[in-house]
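In: I'd like to go over a predicted model; first the sequence, then the structure.
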Amino acid sequence: MSQDSATATEAARKLTGRRRREVVAVLLFSGGPIFESSIPLSVFGIDRQDAGVPRYRLLVCGGEEGPLRTTGGLELTAPYGLEAISRAGTVVVPAWRSITSPPPAEALDALRRAHEEGARIVGLCTGAFVLAAAGLLDGRPATTHWMYAPTLAKRYPSVHVDPRELFVDDGDVLTSAGTAAGIDLCLHIVRTDHGTEAAGALARRLVVPPRRSGGQERYLDRSLPEEIGSDPLAEVVAWALEHLHEQFDVETLAARAYMSRRTFDRRFRSLTGSAPLQWLITQRVLQAQRLLETSDYSVDEVAGRCGFRSPVALRGHFRRQLGSSPAAYRAAYRARRPQGVAESAATVVETMVPSQGPPSGRRGSPLPSAPVVLTASVGSGDHSLPGPEAFVPGRPALPGQRSAP
């Protein structure tokens, strides 16, 4: 889209008189997960003016006939129907029940009409599939949970899916990754509407970092998209995962698939939502993480066992994806690991220190932050996660953590 046409489009989409940005409609469907659905309800539906958070008006709308069945068999009754969307300047779709089935046509029409009249449209996690089905993501950058990104890219090839981002702000249409990233995007909306102080006050009430840097790369695993199982590329991808310790490049994978590099790149991106080179680097970094956590190999040896051509290459990619050097990552992991707990009985959860730089998303680049590895042990009373005091202003920060603003 050219700059002139984009400007004209924006001008044509100014909010109509009956729509105001602080009126937020949350569109719920039967079968949606209750956790994701509750995020915008908590952010925009609770009066926190005593904490300095400007008030929003919340309209909870049923996207189809109720009652709406959700996680655990609970039934919900939405106080409003689709007609209430006509009053909202912000419309949030927090989740969709199936990434392979089409949403109700009436709901899609309501979203298109809201967008045409200047409303800001937000899709959290699988809610991006509803926005895509309405055609609101055509030709736009977007994200969703990394596990569903390949399906989104395959079902809607005109959408520029980026599985690395926590959220993407494309002006009047915004999308986020999984559950916690939905909170990130909602905080970003509050920050956009009312400034940093309001977003920071809300973050403290929610006991979450006001900003997270980095993306989804550190949460990716080695699993393959469901759709790739019967595809000819499945064997090539499986081979790559089994031979990460060897030095090979994308040309090698294309040759194994009997394709030109250009054709292979296109087919691979359509199936996985990622460029093959970026996918391969991510898999090598993930393998390096595992070896740093579970072995005593030196960093140089880890680099060789993960297919990097040199330790310098490993360090560069590791820092870009995780914000830390391999040696610092290993030291932090071992320092936090509970003593006397078997390796298989520990779940490592990595989070990033709140950054003062721009949030992850299309607008701006995050400042680098040092990662803190937090370990929650299974069957143990030691859960080394920061408590609410970690985000209270004026309270000293935990070791390795910045003070809250």
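Out: Sure thing, it's come through.

In: from here on, contacts and neighbour counts on C-alpha atoms
Out: OK.

In: which residues sit in contact with Gly123?
Out: Val92, Val93, Pro94, Ala95, Phe129, Val130, Leu131, Leu174, Thr175, Ser176 (C-alpha atoms under 8 Å, 6 or more residues apart in numbering).

In: Surely the second one touches Glu36?
Out: So the one you mean is Val93. No. Applying C-alpha atoms under 8 Å, one finds Val93 not in contact with Glu36, separated by 9.7 Å.

In: Looking at the two, which has the bigger crowd around it?
Out: Neighbours per residue (other C-alpha atoms under 10 Å) separate Val93 from Glu36, with Val93 holding more: 27 against 23.

In: May I have the residues that are in contact with that one?
Out: Val26, Leu27, Leu28, Ile121, Val122, Gly123, Leu124, Gly127, Ala128, Val130.

In: can you rerun that using 6 Å?
Out: Listed by C-alpha atoms under 6 Å, 6 or more residues apart in numbering, the contact set of Val93 reads Leu27, Gly123, Gly127.

In: Just put those in TSV and tack on distance to Ile281.
Out: Listed next are the contacts of Val93 as TSV, based on distance: C-alpha to C-alpha, whole Å:
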residue	distance to Ile281
Leu27	38
Gly123	29
Gly127	29
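
In: hmm, back to that, for the contacts of Gly123, could you give me a markdown table that also reports distance to Thr9 and secondary structure?
Out: Converted to a markdown table, the contacts of Gly123 look like this (distance: C-alpha to C-alpha, whole Å; DSSP: H, G, I helix; E, B strand; the rest coil):
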| residue | distance to Thr9 | secondary structure |
| --- | --- | --- |
| Val92 | 21 | strand |
| Val93 | 23 | strand |
| Pro94 | 26 | coil |
| Ala95 | 27 | coil |
| Phe129 | 23 | helix |
| Val130 | 22 | helix |
| Leu131 | 18 | helix |
| Leu174 | 16 | strand |
| Thr175 | 20 | strand |
| Ser176 | 23 | strand |
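
In: Comparison target, given below:
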Amino acid sequence: MATEEKEIDYTLNNPDTLTKYKTAAQISEKVLAEVSKLCVPGEKIVTICQKGDKLIEEEISKVYRGKKVHKGFAHPTTVSPSSFVTPYTPLLSDENEASVEIRPDEPIKIQLGAQIDGFGSIVCDTILAGNKEDDVTGRKADLILATHYANELLLRLMLPPGLLASGTDEEKAKAAAAKPPSQSRITSLLEKVVKSYDCNLVESTTSWLFDRNEIEGKKKIVIAPGEGTKGEGVPEVGEVWGVEMGVSLGSGKVKQLENRATLHRRTLQTYGLKRPTSRKILSEVQKKFGTFPFSLRQLDDERDAKSGVVECVRGNVFRQYEVVGDKDGEPVARLLTTIAITKNGITKLGGPPALDVSKYKTDNKITDEEVLKILEQPLSRNTGKNKNKKKKKPAKKAAAAPKDDDEDDEEDSDDE
């Protein structure tokens, strides 16, 4: 008698799910650190992207060996120059773009990600190319600090109301009954942070609900929404999110750039593709990348990819990510953190490395008491697993007078 196949639980209730997310995150963070070292003035961006992808493949091959688990990219390596907002991944076959080099001291956005069994962890960091030891001053210091503290605030605004509440049962119930902040309220609070540093939020910066084989789920939070864009839903316990922050030294308004769109993602739409090259690259994408983003650079034949992708986009089989930049050509910084929301708070699965804020010197600081109060709040409940960790300095002091304040690694104590 045939036994019924048990349906697999892919939610965070299954410890295996969290393990796969964390494994993917560890790979993403490790490769991010290595790619950051490659971003030196004079190095070609396409070369860095190629090396980053190779590193992801090497690290992926070391985990879940011999198991029937699909694993690979959650996002290709992208390296975006100063004023670029979206991930940028040039092609070798395009001479002009293949020759683009890193410029000294420009804010470079590195984004990449790995996935295990469809559970992806994407990370993004902004670094100042070539700056190793020197203190950062002036407007670049403002940009990095504004992005850092806005990101810290947004992460805290992702916490469901009352999740970490303390006090009597009545006080906890009251906290839990509070409404989560609206998306316009989130934008308003974040604007207070970035304007403290004379910066602006990047228009329509979007955080998405993640799911298995899906990085743009049914919920999204859109900050500083542009025309025709709006967020949907609120974060809840048991969810994984890709939390994004974008800050500009300009107005924050964006425009589509002339660069070729090279980043795509397969949709679940079906369409009778007529061209052999279109069918060929669709088959290759399905096998290699599933429904995760990929660069045309990663396909076997770039020239076939450039011609075949046209019909795939037209038939809505692929989604095309246009290349977007700051409207004023001003420097932009971005961060992206993959988080899990559990009953104990927020776990940073994968994200940019902790920022040494003492390295960034500016006379600007956050003075809004409401913002400072939120920044002081923990991201997770102290479960007593990390008793030997040194006590962190409160974010309020750090934001008011930047000092070394990695207040964020306590989240690993929180999980199931």
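Out: Right, received. Where do you want to start? Small disclaimer: the values here were computed from a predicted structure and weren't measured.

In: Let me see the TM-score of these two.
Out: Remark: TM-score between the superposed chains equals 0.25 [TM-score structural alignment, normalised by the length of structure 1]; 167 aligned residues with a C-alpha RMSD of 7.1 Å.

In: mind checking the SS state of the nearest residue to His264 of structure 2 once chain neighbours are set aside?
Out: Distances taken as C-alpha to C-alpha, 6 or more residues apart in numbering place Gln320 nearest to His264 of structure 2, at 4.7 Å, with adjacent residues excluded. Taking DSSP: H, G, I helix; E, B strand; the rest coil as the rule, one finds Gln320 of structure 2 in the strand state.

In: now do Gly89 of structure 1
Out: Taking three-state DSSP, the label given to Gly89 of structure 1 is strand.

In: I figured it hits Arg21, correct?
Out: Yes. Gly89 of structure 1 lies in contact with Arg21 (C-alpha atoms under 6 Å); the separation is 4.0 Å.

In: neighbour count winner among those two?
Out: Between Gly89 of structure 1 and Arg21, Gly89 has the larger neighbour count (other C-alpha under 10 Å), namely 24 against 18.

In: What separation is there between that one and Ala110 of structure 1?
Out: 13 Å (C-alpha to C-alpha, to the nearest Å).

In: And Trp279 of structure 1, by the same measure?
Out: The gap separating Trp279 of structure 1 from Ala110 of structure 1 is 37 Å, by C-alpha to C-alpha.

In: Then Ala132 of structure 1?
Out: 14 Å.

In: To what extent is the residue nearest to His264 of structure 2 buried, counted in neighbours?
Out: 19.

In: ditto for Ala177 of structure 2
Out: Counted with other C-alpha under 10 Å, Ala177 of structure 2 comes out at 11.

In: so how far is Glu171 of structure 2 from it?
Out: 10 Å.

In: Kindly report the same for Glu34 of structure 2.
Out: Distance from Glu34 of structure 2 to Glu171 of structure 2, by C-alpha to C-alpha: 47 Å.

In: One more: Leu112 of structure 2?
Out: Distance from Leu112 of structure 2 to Glu171 of structure 2, by C-alpha to C-alpha: 42 Å.

In: which of those two has more neighbours?
Out: When neighbours are counted by other C-alpha under 10 Å, Leu112 comes out ahead of the other of Leu112 of structure 2 and Glu171, with 28 against 13.

In: What is the strand or helix carrying the more buried one packed up against?
Out: Using DSSP states H and E, Leu112 of structure 2 sits within strand 107-116. Secondary-structure packing of strand 107-116 of structure 2 (3 or more C-alpha pairs under 6 Å, 6 or more residues apart in numbering; DSSP states H and E): helix 15-38, strand 71-80, strand 119-128.

In: So which of these is nearest Asp53 of structure 2?
Out: strand 71-80 (5.7 Å; C-alpha to C-alpha).

In: Just the buried residues of the closest one, please?
Out: When neighbours are counted by 16 or more other C-alpha atoms under 10 Å, the buried residues of strand 71-80 of structure 2 are found to be Lys71, Gly72, Phe73, Ala74, His75, Pro76, Thr77, Thr78, Val79, Ser80.
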